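Enquirer: model this:
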Amino acid sequence: MDLGSWKCLLIVLAGFSMFRSFCHSEKAPYYTFVHEATSAPHILYYDYIIIGGGTSGCPLAATLSQDASVLVLERGGSPYGNPKITNIANFADSLSDTSPDSASQQFISEDGVYNARARVLGGGSALNAGFYTHASADYVKKAGWNPELVDRSYAWVESKVAFEPPVLQWQSAVRDGLLEVGVLPYNGFTYDHIHGTKVGGTIFDRDGHRHTAADLLEYADPRNISVLLHATVHKILFTETGKPRAYGVIFEDALGFRHKAYLGSRSSKNEIILSAGALGSPQLLMLSGVGPANHLQAHSISVVVDQPMVGQGMADNPMNLLFIPSPLPVEVSLIQVVGITKFDSYIETASGLSFAYSWVHKFVREYELHLNETDQSSAVTPEAMSRAIETLNSLVTGTLQGGVILEKINGPLSTGELKLVTTNPHDNPSVKFNYFKEPEDLNRCVQGMKTIIDVVNSRAFSKFRYKYMPVKALIDLMLNLPVNLRPRHFSSAISLEQFCTDTVMTIWHYHGGCQVGKVVDYDYKVLGVDGLRVIDGSTFIASPGTNPQATVMMLGRYMGRRILYERLKEGTK
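Expert: Take a look at the predicted model:
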């Protein structure tokens, strides 16, 4: 698949037009403590070393800096001044950028599904579609979190990065369509995760400018924090006598020079914290000798702790969608409206897409076929047929605009594993998610697709779909698009089960690999060693809410507060 096709595919997933970008060039407000790793001394000492300045790492670092010295090692660059990140119209560009210094690092799972991981300060919040919503109360309870501190931590995040979106015509039509087909009640604008249809928050402000977890570093005490960019950690260092204890890291700067960062003392107060994401955190544990012994030995890695659960429980919420070409102009919108069904499939939408020329012709062929079938059945008047032919002619010489309605599976129940391919931390590990391995996930997808079809056929949505174009043609269109590397099954009566399997995509909500109760305890401390925690989405058993970024940011703040409280208690003994 060539780069052009990959970019077009990302536009389909995002559901909005590629408009001419403009440079949003504001500087980071905390530039005094953000530096390139090339400027760092050979040896550094800090109370806390955070590996990964991403969605959880930034709020965690900002919080810890209030009472301790903190070093953040981020393998990517700054999101500020990068129009591919900061401007809503460039969402697809940021995800499809394959340049060596891009903010996203492409990978393809062993399932044959295209994917990407963040490589930038702010992590996934610098690349995603912006939807902001909380985890459910049940999720918070199962995680063992304190509800009051959770609420305060969410509020701390929201004061910097969350906004109420403007809900325009396309989003309103999908919202009303969801209500019409029974995804009830209507809960209005809310961050809460509750059954029914709602409008969630967004990290894009009214000017279409993205706000990210990096903005939360504005809370940091600049006297106590250093953030190093393009700093790739190669290894966590452990003591060799007694129970292994993390005491430092080796990292490399952009020029290839090695540096070492150590904890300021061997006190139990000081720690190294992995916040490198669902791929990066289990990968770095393995590279440092914590993981399945046989796998590490096969890569000539000295085993510190035989931890067979590192890399296990990898899961990616499967996404399936329909692209709906629109006869009317549509606004540029990312995810705003969501239908939270009682069968645990979430329905979301985005709009403003302009289709590539070759795909216009695919749609035209499908449209023409079904018009001919409709004409033979005498179900359409000559006047309507004339208007339809005019539409066909205009499409051939113009562009095809529309949007997507997608469904995401809660959980999911299906899981896989992550393994090392090389011992180079710059390389992607191998990961398999086993989409739809569990029948319940596939059943949820089918129910979600049925709901999407009902919304497309609803009265509320009728003005945004072409007349006489049945949903079967939209399904055929998706089967013809290069959405993944999985085989296609073409049939005049393809089942929704087969459609889900053939056209599965990622919604970039993958998680697992360092799960609570298996790799870390409920304080996020790595089992079998001291002085090391993992605080990010790799610890999740399931993805929180309809979209996880709000909860990942909250977790950074939440655990920062918890760690400082522990530090204060130990200091008074």
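
Enquirer: Only C-alpha atoms from now on, for both contacts and neighbour counts.
Expert: Noted.

Enquirer: residues near residue 469, how many?
Expert: Using other Cα atoms under 10 Å, residue 469 has 18 neighbouring residues.

Enquirer: give me the element it is part of.
Expert: With secondary structure defined by DSSP states H and E, residue 469 is part of neither a helix nor a strand.

Enquirer: again, but for the one 5 residues further on
Expert: Take DSSP H and E as the rule and residue 474 turns out to sit in helix 471-480.

Enquirer: Please give the structure of this sequence too, so both can be compared:
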Amino acid sequence: MTDAEGAFDYIVIGGGSAGCLMANRLSADPANRVLLLEAGKADTYLWIHIPVGYLYCIGNPRADWMYKTEPDRGLNGRSLLYPRGKTLGGCSSINGMIYMRGQARDYDNWAALTGEPEWNWENSLNDFKAHEDHYKLDDGADPATGDNGRFSDMHGHGGEWRIEKQRLRWDVLDSFAEAAEAQGIARTDDFNSGDNAGVGYFDVNQRSGWRWNTSKAFLRPVKDRPNLTIWTEAHVEKLTLSKGDDGALLCTGARVHRAGEARHVTARKEVILSAGAVNSPQVLQLSGIGPAQLLQEHGIEVALDQPFVGENLQDHLQIRAVFKVKGTQTMNTLANTLVGKAKIGLEYLFKRSGPMSMSPSQLGAFTRSDPSRSHANLEYHVQPLSLEAFGEDLHDFPAMTVSVCNLNPTSRGHVRIASGNFRDAPKITPNYLDTADDRKVAADSLRQVREIMAQPAMAAYAPEEFKPGVQYQSDDDLARLAGDIASTIFHPVGTVKMGRADDPTAVLDPHLRVKGVAGLRVVDASVMPEITSGNTNSPTIMIAEKAAGWILSDQ
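Expert: Below is the predicted model:
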């Protein structure tokens, strides 16, 4: 590679949920030469595209970084699998496909924490809509009035990011929705209007029964642009930094390992780090940007002592309550026979519907853990199946799982390099259930699950609590049991947080530029100062849309 071949205007590190959109938007101007670096392979693996294929992608090195957390005190010493997408499309290639923005209050809070009004709900909504292709607007405007009603106010059409209804339903889930309604959780036909309180089926990022990831959405239509270069299996060792005459740090590119060769690539304008909430802090730390003591322990020269790189880790912990049921079909009974499996396969083959089109969770609900809460702080993921742990076989009895997570956890963890070798996985320490408030919400949420399952709408199924077990009643018992049965719902954020210029805990300024380093921006879920009240994939894409606008405007 010549020097000219290795020089680009923009280098985007990470071809995931944010990086694919960034590469698309930055290369739209033919004058910009853009390089996208992805450590994983192209998204050609069949199971990436069949919705139920997440079962074969998570825990598979073909598509997953295969991370595990450190043993966690809040989980009674357990360590969890911590899936992160390692392929084009990143986590959008292996996630649950649920389209969820969160709540308006999340974005208004970001605006307050950063001092940048562009982060508020009204302005962020425009960025969501900019790339949406929402099924509620497929039929166009009312020919008589030219009006699409409230959906056109809330959603976009014709963009790259496809949103569709799920292509299945289950009697036991419909009954759970009735039970939730009796409990006081109103029905909703749209979780994404700014207040997601309610119960209903999730909308999903699919197109005609196939997974719709960000690689399909944002990369494939533009992959032949002559000014866009995409390197897969390109692992970034570290950023390259230099100092100006005034001593100021400048990011000039990256050192990349690809096809058995290490090479330097140079960015004339900016490097955009979009490697995710685990890998972005890892890359920064390996490059000498992070807590000085940590870097020195691993023999890394300190370029910028920034103690909060890798801190502020937040995640949604999902508590999985399992109930045996009678008199209805569940996935446990359907998928545990050869005839049932054949029916599932044939339905998907001919209709692109049924269980093979399923997201991991089909029915959702948002509500408060207790009346004193000012907003919905719980999210339910309800499934017509059960198993001991993710990736294991379904139980051999009919059952359903009612998973519930605390949307606004107060516990904070961290991501820290384990060595100075870029190939070594970082240490991930979520510190789940580390605060009294998180333990109280866990106990209250399990009680609420029991109350919903006791409603008359569920009586026909004679639900019997299998996990955690009715013998556990006290706050301490339920919090301890939550530690035994809870698992991540794969929403890590916050490890390279943005904030005001005078906020010492903020690694980034409100426009996502790394404080103290020119030419370097971080654009992914790691920038969130506080986690959104719902699934985090589409908010990450919105962040990239907003950042791309800022970068092009700065240009």
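
Enquirer: Whatever helix or strand comes next after the helix holding residue 474 of the first structure: average distance to aligned residues in the second structure?
Expert: Under the assignment DSSP H and E, the closest C-terminal helix or strand after helix 471-480 of the first structure is helix 496-502. Between helix 496-502 of the first structure and the corresponding residues of the second structure, superposition yields a mean separation of 1.8 Å, by mean Cα distance after the TM-score superposition for the first structure.

Enquirer: Which neighbouring elements make contact with the next helix or strand after helix 496-502 of the first structure?
Expert: Remark: after helix 496-502 of the first structure, the chain's next helix or strand is strand 505-506, criterion DSSP H and E. Secondary structure elements in contact with strand 505-506 of the first structure, counted by 3 or more Cα pairs under 8 Å, 6 or more residues apart in numbering; DSSP states H and E, are strand 114-118, strand 318-325.

Enquirer: which residues sit against the last one?
Expert: With contact meaning Cα atoms under 8 Å, 6 or more residues apart in numbering, strand 318-325 of the first structure is reached by 12, 400-409, 412, 435-436, 445, 449, 452, 464-466, 474-475, 478, 500, 503-507.

Enquirer: report the angle between the axes of the helix holding residue 474 of the first structure and strand 318-325?
Expert: The directions of helix 471-480 of the first structure and strand 318-325 differ by 120 degrees, with axes from the mean of the first three to the mean of the last three Cα atoms, to 10 degrees as the criterion.

Enquirer: so how far is helix 471-480 of the first structure off the chain centroid?
Expert: Helix 471-480 of the first structure has its C-alpha centroid displaced from the chain centroid by 26 Å (Cα atoms, centre = their mean, to the nearest Å).

Enquirer: Equivalent analysis for stretch 36-44 of the second structure, please.
Expert: Centroid displacement of stretch 36-44 of the second structure relative to its chain, using Cα atoms, centre = their mean, is 18 Å.

Enquirer: how about it: buried residues?
Expert: Of the residues in stretch 36-44 of the second structure, those with enough neighbours to count as buried (16 or more other Cα atoms under 10 Å) are 36, 37, 38, 39, 40, 41, 42, 43.

Enquirer: how close does the aligned partner of the second one in the first structure get to residue 118 of the first structure?
Expert: In the first structure, the residue paired with residue 37 of the second structure according to TM-score structural alignment is residue 73. Distance from residue 73 of the first structure to residue 118 of the first structure, counting by Cα to Cα, to the nearest Å: 14 Å.

Enquirer: re the thing from before, nearest to residue 203 of the first structure, out of the helices and strands packed on strand 505-506 of the first structure?
Expert: The closest approach between residue 203 of the first structure and any of these, judged by Cα to Cα, belongs to strand 114-118 at 16.6 Å.

Enquirer: Can you check which part of the second structure the helix or strand following that closest one sits on?
Expert: Where DSSP H and E defines the elements, the next helix or strand beyond strand 114-118 of the first structure is strand 131-132. Per TM-score structural alignment, the counterpart of strand 131-132 of the first structure in the second structure is residues 98-99.

Enquirer: Name the stretch among the helices and strands packed on strand 505-506 of the first structure that sits most buried.
Expert: Mean neighbours per residue, mean count of other Cα atoms under 10 Å, is largest over these for strand 318-325, with a mean of 25.

Enquirer: now it: how far from the chain's centre is it?
Expert: Relative to where its chain is centred, strand 318-325 of the first structure has its mean C-alpha point 17 Å off (Cα atoms, centre = their mean).

Enquirer: Give the full set of residues in contact with residue 252 of the second structure.
Expert: Under the criterion of Cα under 8 Å, 6+ apart, the contact partners of residue 252 of the second structure comprise 239, 240, 241, 242, 266, 267, 268, 270, 271, 519.

Enquirer: Alright, I will stop here.
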